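Peer 1: from the sequence below, what's the structure:
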Amino acid sequence: MTSIEDAIGTKVAWPADKVVLENISINNVESTNISSPSSVNNSKKKCNLLDIGGSGKIVAEGHWSSSDPNQVVHFVPLGPNAMRVWVDIPRIPSASLWRPTSELECIEDAVGTTIAWPSDKVVML
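Peer 2: The predicted structure follows:
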């Protein structure tokens, strides 16, 4: 593809900060897997992420995005007993991620993006 016209009717990767959603329903957003923190009202549910090691410490503050096991987080299906959350504020920046990637290894790396986190380690506020 060399122009936007070539992409009509196909799926293309596009930076989330360059997408503007207008007059779109929540059901439409969820079915197309658009994952911007401002795209779905439900994504504003604040939460704390607890240490995956079981210490009970809060490693980050964030907001809930989805509990749908079919949702994809960094190209991997969320699966059962997990939540997709946005990381807003790292409390323990060096805390390990539950599912690290080649680019994301600790909480500090995940600020401003979604990650998978075990459901029993997410405290809804």
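
Peer 1: alpha carbons only for contacts and neighbour counts from here, please
Peer 2: Fine.

Peer 1: residue contacts, the residue lying closest to Ser94 once chain neighbours are set aside?
Peer 2: Distances taken as CA to CA, 6 or more residues apart in numbering put Cys106 closest to Ser94, at 5.5 Å, once the chain neighbours are dropped. Applying CA atoms under 8 Å, 6 or more residues apart in numbering to Cys106 gives the contacts Pro93, Ser94, Ala95, Ser96, Leu97, Pro100.

Peer 1: Cys106 and Lys44, how far apart?
Peer 2: 23 Å (CA to CA, to the nearest Å).

Peer 1: alongside the first, I'd like the structure of this one:
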Amino acid sequence: MKVYVDVVVNPKAYLWRPTVNMRNVEDSLNCFVAWPANRVVMETTPESPPLQPSTSKASSTGYQNEKSPVTPKAPVKKPATTLKAARASPRRKLQPVAFKENQKCKLIDLIRKNHVVAEGRWSSNNPASVVHFVPLGPKACRVWVDVVKDKDAAVWRRSSEIECMEDAFGTSIAWPEDKVEPLME
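Peer 2: Model prediction:
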């Protein structure tokens, strides 16, 4: 969960997701930090409406006032319906890129074309591989996120700990294979 720290009670407490600039809670004063949703207590002010428990499956914390972005579905290519339509298509078939383990790569945004949201390292595209206790499945890969370019970009498969690209820094995530490209140095 993305939390804004406006009051520090225990300044020497360690952050759940430390960064280069912030290791303790005192370092995060007046900043946003990632925090486990089950460890956040929602407080209301007199001018804000009270939080109502939600029955919606979209909210990981169960509160209605929370805005949660909709995660787009994995892209699906439609096959050509007829042989004639396949021949008439001016596009040539692109061969999938063969990655090596730990090869540097860039993650392309799920919606915007050619918009790089992160850089990282290829791990696996084995459908049986597991990322945060969930099997990858077909047409997906596991990548380690080393550099975040667009911290607010949606991740492909959200979890209670990872809702945006900023939360994915330093961990592995699932990403559509067709949205991963080799990083040219």
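
Peer 1: okay, now Ala85 of structure 2: neighbour count?
Peer 2: By the criterion of other CA atoms under 10 Å, Ala85 of structure 2 has 10 neighbours.

Peer 1: could you do Asn81 of structure 1 as well?
Peer 2: Around Asn81 of structure 1 there are 12 other residues, counting by other CA under 10 Å.

Peer 1: which parts of structure 2 are helices?
Peer 2: Counting by DSSP state H, one finds helices in structure 2 at the ranges 83-88, 165-168.

Peer 1: stretch 103-111 of structure 1 corresponds to what range in structure 2?
Peer 2: Per TM-score structural alignment, the counterpart of stretch 103-111 of structure 1 in structure 2 is residues 161-169.

Peer 1: sorry, back to before: of the contacts of Cys106 of structure 1, buried ones?
Peer 2: Buried subset of the contacts of Cys106 of structure 1 (neighbour count, 16 or more other CA atoms under 10 Å): Ala95, Ser96, Leu97, Pro100.

Peer 1: ok, back up a step: and the helices of structure 2, which is most packed in?
Peer 2: With neighbours defined as mean count of other CA atoms under 10 Å, the helices of structure 2 peak in mean count at helix 165-168, which reaches a mean of 22.

Peer 1: quick revisit: what about the helices of structure 2, which gets the closest to Glu119 of structure 2?
Peer 2: Ranking the helices of structure 2 by proximity to Glu119 of structure 2 (CA to CA) places helix 165-168 first, at 10.7 Å.

Peer 1: how big's the offset between that closest one and structure 1?
Peer 2: Superposing on structure 1 and averaging over aligned pairs (mean CA distance after the TM-score superposition for structure 1), helix 165-168 of structure 2 comes out at 0.6 Å.

Peer 1: same for that helix, what does it pack against?
Peer 2: With contacts taken as 3 or more CA pairs under 8 Å, 6 or more residues apart in numbering; DSSP states H and E, helix 165-168 of structure 2 sits against strand 140-148.

Peer 1: neighbouring contacts of the strand it packs on?
Peer 2: 117-127, 129, 131, 136, 165-166, 168-177.

Peer 1: filter the residues you listed to the buried ones?
Peer 2: Among these, the ones that count as buried by 16+ other CA under 10 Å are 117-125, 129, 131, 136, 165-166, 168-170, 172-177.

Peer 1: take those and keep only those in strands.
Peer 2: Of those, the ones assigned to strands by DSSP state E are 117-124, 131, 172-176.

Peer 1: so who does the alignment partner in structure 1 of Glu101 of structure 2 touch?
Peer 2: For Glu101 of structure 2, the aligned residue in structure 1 is Ser43 (criterion: TM-score structural alignment). The contact partners of Ser43 of structure 1, by CA under 8 Å, 6+ apart, come to Pro37, His63, Trp64, Ser65, Ser66.

Peer 1: likewise for Lys113 of structure 2?
Peer 2: Lys113 of structure 2 neighbours (CA under 8 Å, 6+ apart): none.
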